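Participant: need a 3D model of the following:
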Amino acid sequence: MPSRRKLAAYTLPFLAFVVLLALNVALEKIDNQPWLTLPEYWVYPLQTILSGALLIYFWREYDFAPPRQSGFALLIGIVVFIVWISPQALFGSAPRTLGFNPPFHARSPFYWLELVLRFARLVVVVPLIEEIFWRGFVLRFLIDENFERVPVGAFSWFSFAAVTAGFAFSHSPPDWVAALVAGAAYNAVAYRTKSLSSCVVAHALTNLLLGLWIVQTKQWGFW
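Facilitator: From the prediction side, this is the model:
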């Protein structure tokens, strides 16, 4: 079995993120407390800070080989972005305008802090914690419980299907179809490049393009 520290490194940042996300959903149901009914303005920054701190604490435990076949990883990142926005951008689905809206606090001194933290969450923290957990840990653990013995990018149909489904259904229901495509595509990056770093690069590019598109189109529901 892997060491407790190695297991914690690959799972705790993601689990902390998910627990705080569940807290956000629960708090949204509380009435008459403005600071609670807008939890995205403080829970999301807390997610960024806590998960980011855990990543830094465990950094030496991760198997980050140098990125390989960067062109393929970047191409996958762009393709996933296009798939993600295609219902609204290409097929006329209703805009997703409800969600975290930075201009809501445009005159607040916290505006830029909120926006920077949101992009840090989207482009840095989320790609790292999700790729470390799904491609770095689960994809290998489902082949051998002692996942450290399994090289990044090792293939089995069971782990491929389980990680693709798990990755998809960890997202909100409107994103399930796109997230299924994304999960399979990021798996393909792992299989082709054998590099967890390349998976992070692909995912980060998708999220960067998505964040810029959200700000440009004001479709805050994609956050």
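Participant: for the rest of this, base every contact and every neighbour count on C-alpha atoms.
Facilitator: OK.
Participant: packing partners for the lengthiest helix in the chain?
Facilitator: Secondary structure of the chain per DSSP state H: the longest helix is helix 4-27. Packing contacts for helix 4-27, counted by 3 or more C-alpha pairs under 8 Å, 6 or more residues apart in numbering; DSSP states H and E, involve helix 43-57, helix 126-130.
Participant: for the longest one, packing partners?
Facilitator: I take that to be helix 43-57. Against helix 43-57 (3+ C-alpha pairs under 8 Å, 6+ apart) you get helix 4-27, helix 111-120.
Participant: could you rerun that using 7 Å?
Facilitator: Helices and strands touching helix 43-57, by 3 or more C-alpha pairs under 7 Å, 6 or more residues apart in numbering; DSSP states H and E, are helix 4-27.
Participant: next SSE after the helix it packs on?
Facilitator: As assigned by DSSP states H and E, the chain's next helix or strand after helix 4-27 is helix 34-37.
Participant: quick one: the one helix or strand residue 85 maps to to chain centroid distance?
Facilitator: When elements are assigned from DSSP H and E, residue 85 belongs to helix 70-89. On the basis of C-alpha atoms, centre = their mean, to the nearest Å, helix 70-89 sits 14 Å off its chain's mean C-alpha point.
Participant: run this one through as well so I can compare:
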Amino acid sequence: MRSTHRPLYWAGAVLIVIALEYVVMFLWLANLYDGDALQRLPWIWRSTLSNGSALAGGAVAAMIAALVVRRHDMAAYQIDTTAFSARDNRTPLWLAVHVLTICIFFVILLRILAGDTLARSAGPLLLIVWLLSGLFSAGSLIRAIIGPHFFPTLRIYAPLFATAALIGALGGLGAALLLPHWPLLAIPTLHMSAALLDACCGTVVTFPEQALIQFGTFAVFVDRSCSGIEGMALVTAVLGCYLFAFRSELRFPHALLLLPAGAAISFLMNSLRIAALLYIGDRVSPELAKGSFHSMAGWIFFSGVSILVMLASQRITLLKREYAQKAGSGEAAHSLRGDITAAHLLPFLAWLAMGLVTAAFSMGAADPFYPLRVGACLALLWHFRRYISDIVRPHLTDANARIGLAGSTLIGLAVALVWLMLVPHTTPEERAMPETLRQMASPALIFWIAARLIGTTLVVPVIEELAFRGYLQRVLVSGTFWKIPQNKVTPIAALGSAIAFGLMHEAWLAGIIAGLAFTAATMLRGRLADAILAHAVANAVLSACVLFLGRWDLW
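Facilitator: Model (predicted):
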């Protein structure tokens, strides 16, 4: 038993090391960063530092994608194998190598940013040392996480990772080179938005020199975020991943038409978004336009365009590859996979989609349409009850039922305590009941609070655990995730699902810790129901703080 749980300890140690590195070193870098000083550096340093984040980000993202695609080959890293066994006593050594090399990496970077004398005197040689220290830092950290299988696996998958990293780096470089040219789209976007409003609502005034468009008393400056270039790049990236993932079902090169089509549709929808922003700002509410609609509409349109283009591609015969053989068992397996995947993901995705839409039309911190989200997700859970009823049932007759219930409850209480400690400090005004709720009549407020309690303590724990621990954590182990026992996960899968879960929350560090804790809950009996219970207990404690202590910022 000791070797079974040890990976979680090392996962926590690695997570703490990473968190301390980023908090200490990146905050220090933020204080020293000076754009003018960067421009005075030699060209080789200036180019590397200016485009380094895009190159590294693209390379890392591509390698992670390659890892996910080949995840079924990583079964040797399950936490009950020897990847983190007691015989692997070199993990602390590799963590020490990581800390040493990343210190070298940041010391050189700090010296470079503090003044250009060192950069000019050392030049390319120091740059090579700096890049190698970063590479060794990343490699030693991965070795510490994976264990002794790292080097044999690296030899096997080095060509795959090298190719993925090269493609990702080139993609990141392309994005970095493309982004400064956003003004090229600003004027076409401005004129397209004006034409849409002119056609239905009346006169629109444009100022092309200032990239400004005015409708009535409300004006919008079409800057980089409004030009549509970021949305076009995101849609193209998503569709590129879709083409790769479904390459066996799509017909090439015909399917490549989806890329320019998606970019063009994204441009048109961005123009429609700006037209809607102007209309709402002049005819409905300037506060709504400048607030939630402006911040959320872009994500709504991006998600909608990506999903609709992918769905449309499944309906267009020209883009589909006909299969010569469709064995009955194969079709049945595909149908089963589709239903189980939908049962795990659709309730959570519906929750997110409705949240994006309702947030765009919510003028305060509280979402007045929250009960609609709860009702829709309850309906979906009922629809998929055939697939999830056994998963979410607590199984009180099990031999270890008491251990599961008691352990999950304690984990939930601990998560709530950690959350309260790590949540960002707020002002008394932010903790007070939102104005939207104060303006509600008493029956409506009672109904909203009841719906919020049901959603927070019952619906959200179920849909989030189905998505993150039930699906994502296991699909990172094998594509046939439903065959993977809930307590047979890899360190990469546990960390990956926890990080994804944490990034869904404003208090991301607390969210990551909570994700790891809920993974630990599934280890008690190998049942997702224990993670759901721990999640529900944590949310119930936070809800009690809202209702009895007036901490409305927690909702």
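Participant: where does stretch 134-149 of the first structure end up in the second structure?
Facilitator: Counting by TM-score structural alignment, stretch 134-149 of the first structure falls onto residues 468-483 of the second structure.
Participant: circling back to that earlier point, show me what the helix holding residue 85 of the first structure is in contact with.
Facilitator: Helix 70-89 of the first structure has contacts (C-alpha atoms under 7 Å, 6 or more residues apart in numbering) with 93-95, 178, 182, 185, 189, 198-199, 201-203, 205-206, 209-210.
Participant: residue in the second structure matching residue 9 of the first structure?
Facilitator: Residue 9 of the first structure maps onto residue 343 in the second structure, with residues paired by TM-score structural alignment.
Participant: how many residues are close by its match?
Facilitator: Counted with other C-alpha atoms under 10 Å, the neighbours of residue 343 of the second structure add up to 23.
Participant: same check, this time on residue 13 of the first structure
Facilitator: Neighbour tally, residue 13 of the first structure, other C-alpha under 10 Å: 27.
Participant: with the first structure overlaid, how far apart is the helix or strand containing residue 520 of the second structure on average?
Facilitator: Assigned by DSSP H and E, residue 520 of the second structure belongs to helix 508-525. With mean C-alpha distance after the TM-score superposition for the first structure, helix 508-525 of the second structure departs from the first structure by a mean of 1.0 Å once superposed.
Participant: find me the equivalent region of that helix in the first structure.
Facilitator: So helix 508-525 of the second structure sits over residues 176-193 in the first structure, by TM-score structural alignment.
Participant: check which residues of that stretch are buried.
Facilitator: 176, 178-193 (16 or more other C-alpha atoms under 10 Å).
Participant: can you check stretch 137-152 of the first structure too?
Facilitator: 137-143, 147-148, 150, 152.
Participant: ok, the residue nearest the centre of the first structure to residue 206 of the first structure distance?
Facilitator: With distances taken as C-alpha atoms, centre = their mean, residue 126 lies nearest the centre of the first structure, 3.5 Å away. Separation of residue 126 of the first structure from residue 206 of the first structure (C-alpha to C-alpha, to the nearest Å) stands at 11 Å.
Participant: tell me the counterpart of residue 124 of the first structure in the second structure.
Facilitator: Checking TM-score structural alignment: residue 124 of the first structure goes with residue 458.
Participant: for that match, list the residues it contacts.
Facilitator: Residue 458 of the second structure neighbours (C-alpha under 7 Å, 6+ apart): residue 536.
Participant: equivalent analysis for the one 3 residues further on, please.
Facilitator: Shown in contact with residue 461 of the second structure (C-alpha under 7 Å, 6+ apart): 532, 535-536.
Participant: tabulate those residues (JSON lines), appending neighbour count, secondary structure and distance to residue 170 of the second structure.
Facilitator: Output for the contacts of residue 461 of the second structure, formatted as JSON lines (neighbours: other C-alpha atoms under 10 Å; DSSP: H, G, I helix; E, B strand; the rest coil; distance: C-alpha to C-alpha, whole Å):
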{"residue": "532", "neighbour count": "31", "secondary structure": "helix", "distance to residue 170 of the second structure": "42"}
{"residue": "535", "neighbour count": "31", "secondary structure": "helix", "distance to residue 170 of the second structure": "41"}
{"residue": "536", "neighbour count": "23", "secondary structure": "helix", "distance to residue 170 of the second structure": "44"}
